[in-house]
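# make a model of this:
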Amino acid sequence: MDAYGHVNNVVYLRYLEEARIDFMFRVAGEAVGSSESEVPEERAPFRAGCVVARHEIDYLKPLFHRYEPVTVETWVTKLNAASATLAYEVKDAGAVYVRAETVIVPYDMEKERPRRLTDGEREFLEGYFDDSSAAPRLR
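As a prediction, the model looks like this:
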């Protein structure tokens, strides 16, 4: 919390990080099967590595300290050969507090350089793709 009792702006990045990690590892892992050892490397989403290239956040309404949870909805708005853009809304039943986007880049940890999305990563992300005008947008 900041001095005014609001969720601090940096904390929102943590919320987005937690949602992104859950999405890219737990949800993606469940999409390809329960046992990672049974899934070929080229089909296992994000196992080879991924980094954040960019964040953009619009703070729409202050979120005050409370005990009720908020939800972070996550979807894909853009897919390129070597990057993807994830969109988020941090909200509850009554309000949207933040809209944000993150550009993620698949990364080869051994070679220390960006790589292309694998077929498994692209297939997983396509299942959450929504670039419609109905999807919330940043400016």
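
# for the rest of this, base every contact and every neighbour count on C-alpha atoms.
OK.

# and the helices in the chain?
9-21, 28-32, 119-126 (DSSP state H).

# which residues in the chain form strands?
For the chain, applying DSSP state E gives strands covering 50-59, 71-79, 84-91, 96-108, 113-114.

# thinking again about what came up before, mean neighbour count added to the helices of the chain, as TSV?
Output for the helices of the chain, formatted as TSV (neighbours: other CA atoms under 10 Å):
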stretch	mean neighbour count
helix 9-21	15
helix 28-32	17
helix 119-126	18
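
# if we can go back for a sec, need the winner for burial among the strands of the chain.
Ranked by mean neighbour count, the strands of the chain are led by strand 84-91 with a mean of 23 (mean count of other CA atoms under 10 Å).

# I have a second one here; can you model it like the first so I can compare?
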Amino acid sequence: MRHIYRCPLRWADMDAYGHVNNVVFLRYLEEARIDFLFRPDKDFQQGSVVARHEIDYKRQLVHRHHPVDVELWITEIRAASFTITYEVKDADTVYVRASTVVVPFDFEAQRPRRITAEEREFLQEYRDEPAEEKAVAA
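A predicted model of the protein is given here:
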């Protein structure tokens, strides 16, 4: 299963050329990640931190008044980290492919922590292959 976040575009997201600035895409990923992880029924309120981002810019996104979709899914679950993979896209165009390594974090103890059984079960529901691997397998 995959999670879809409908991300609004803002005037401030544009660069001098009228395109969404590359740095802004990291904020879009953050908004999608928060929408995914911090829900009333399933959440990571114990805390988490980002350990790594990778982002591949595929095509420029021109500012417009309707949202862009940020589709995300889990590609790896380890004992104390997991990887979220994203595509920022419209139905027929991918603007960005990215991934983020997230580490659950105990803010009281100020150290990383292991993924709980409940968190692992939630993440497993969204486990899927990266889009490139699916294309090769097809």
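
# who wins for proximity to Ala31 of structure 1 among the strands of structure 1?
Ala31 of structure 1 sits nearest to strand 71-79 of all the strands of structure 1, at 15.1 Å, using CA to CA.

# how about the closest one, aligned to which bit of structure 2?
On structure 2, the counterpart of strand 71-79 of structure 1 by TM-score structural alignment is residues 69-77.

# with structure 1 overlaid, report how far that stretch is off on average.
Compared with structure 1 after fitting, stretch 69-77 of structure 2 deviates on average by 0.3 Å (mean CA distance after the TM-score superposition for structure 1).

# what are the contacting residues of that stretch?
Residues outside stretch 69-77 of structure 2 that contact it (CA atoms under 8 Å, 6 or more residues apart in numbering): 1-7, 28-29, 32, 82-90, 120, 123-124, 126-130.

# next, format the helices of structure 1 as JSON lines and append distance to Leu63 of structure 1.
Formatted as JSON lines, the helices of structure 1 follow (distance: least, CA to CA, whole Å):
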{"stretch": "helix 9-21", "distance to Leu63 of structure 1": "10"}
{"stretch": "helix 28-32", "distance to Leu63 of structure 1": "30"}
{"stretch": "helix 119-126", "distance to Leu63 of structure 1": "30"}
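
# out of these, nearest to Glu110 of structure 1?
helix 119-126 (18.6 Å).

# show me what that closest one is packed against.
Helices and strands touching helix 119-126 of structure 1, by 3 or more CA pairs under 8 Å, 6 or more residues apart in numbering; DSSP states H and E, are strand 71-79.
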